[in-house]
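[1] this is the structure alone, sequence omitted:
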């Protein structure tokens, strides 16, 4: 049974990433001109800070440079890039929805309709959402089952109030 390069890389790297307290979200090998680039995307429930990224990057580099693992990337040079999913990440796993709790998300539903709402809670079957009100109307609650979601992507909010802002307003 043959395996793809991405499957071999995931098999080699996932235990190492997990040992660093992170989840291996994505692996991509791309050709950029004459160079090859191995992009590894990691994350955790608390997020991955720069120190964690640097630590896992060094560990992955050492693992890939080990002569016993030379067949995984093949001959030739490559560049290793380690990062996080970014602000507008697609939500594809249950853990992604949990991490996006309190965030505004754009959902594309199976019927091709779209919905922008804030995730309030996540359980095994779906999400409880707050749909923002339009033109002065109050926000409404909505339940969405995972089976109804075709795509979901976190939205960037420039004027998002933090929970600490709410506390300061109540104390004032």
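    Yep, it's here. Predicted model, so just to flag it, every value in this text is computed and none were measured.

[2] going by C-alpha atoms from here, please, whenever you check contacts or count neighbours.
    Noted.

[3] could I get the full set of helices for this protein?
    Using DSSP state H, the helices of the chain run over residues 5-19, 50-65, 70-73, 94-99, 163-171.

[4] need these in TSV with mean neighbour count, can you?
    Listed next are those as TSV, based on neighbours: other CA atoms under 10 Å:
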stretch	mean neighbour count
helix 5-19	16
helix 50-65	15
helix 70-73	14
helix 94-99	17
helix 163-171	9
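
[5] make JSON lines out of those helices and add distance to residue 124.
    Below are these laid out as JSON lines (distance: least, CA to CA, whole Å):
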{"stretch": "helix 5-19", "distance to residue 124": "23"}
{"stretch": "helix 50-65", "distance to residue 124": "29"}
{"stretch": "helix 70-73", "distance to residue 124": "36"}
{"stretch": "helix 94-99", "distance to residue 124": "8"}
{"stretch": "helix 163-171", "distance to residue 124": "26"}
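
[6] structure two is appended below for comparative analysis:
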């Protein structure tokens, strides 16, 4: 089991890493430093700014990795050998800031409100109403039963100040084992007679 480093050490690493991440046009979401198999492991989570429409692809992660590695080596913040892991936050991360919601537009979300209510459906918009606040628009979608079309509800507007917790709901419809009859037909179609 990997033991975490002292928090002050992680903060020193953050101070070195943050400008490097910013230099490639990304935001530093999180830094963790831990020990594993006798060496340090530096985990850096990067994200997009709210207005960044380019997406976070492997090329941008590679650019961030090079910049962070160079900065760590130059600052000599990590003693000895270390492993650097630069990654995106992933779909399972909680939506806690307006920029998180902005990049989740088009996805199914589950939103828990401060009053205990629950709103779920397709996030269709994030409206800005200040530096830190905003309003999200969620269109409730209830799956249709027994082959019926889903029921689309009226859009629900929620101020971000009313949100207690939220996350993207991963849609796994259509993912699963292939039906044997279909697989057999596809295999037969590919054979020459």
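    It's in. Since the structure is predicted, the reported quantities are computational estimates derived from the model, not experimental observations.

[7] rewinding a little: so which of the helices of the first structure is nearest residue 148 of the first structure?
    Residue 148 of the first structure sits nearest to helix 94-99 of all these, at 14.0 Å, using CA to CA.

[8] what's stretch 161-177 of the second structure in contact with?
    Applying CA atoms under 8 Å, 6 or more residues apart in numbering, the contact partners of stretch 161-177 of the second structure are 91-96, 104, 107-115, 133-134.

[9] likewise stretch 139-156 of the second structure?
    Applying CA under 8 Å, 6+ apart, the external contacts of stretch 139-156 of the second structure come out as 119, 120, 121, 122, 123, 124, 137, 138.

[10] could you find the counterpart of the fourth one in the first structure?
    Per TM-score structural alignment, the equivalent position to residue 122 of the second structure in the first structure is residue 118.

[11] wait, doesn't that match sit right on residue 103?
    Yes - Residue 118 of the first structure is within contact range of residue 103, at 5.4 Å (criterion: CA atoms under 8 Å).

[12] give me the more crowded residue out of the two.
    residue 118 (23 against 18; other CA atoms under 10 Å).

[13] for that one, which non-adjacent residue is spatially closest?
    Nearest non-adjacent residue to residue 118 of the first structure, counting by CA to CA, 6 or more residues apart in numbering: residue 104, 4.2 Å away.

[14] can you count the residues close to the one you found?
    With other CA under 10 Å as criterion, residue 104 of the first structure counts 22.

[15] ok, the alignment partner in the second structure of it - contacts?
    In the second structure, residue 104 of the first structure lines up with residue 108, judged by TM-score structural alignment. If a contact means CA under 8 Å, 6+ apart, then residue 108 of the second structure has 120, 121, 122, 123, 168, 169, 170, 171 as its contacts.
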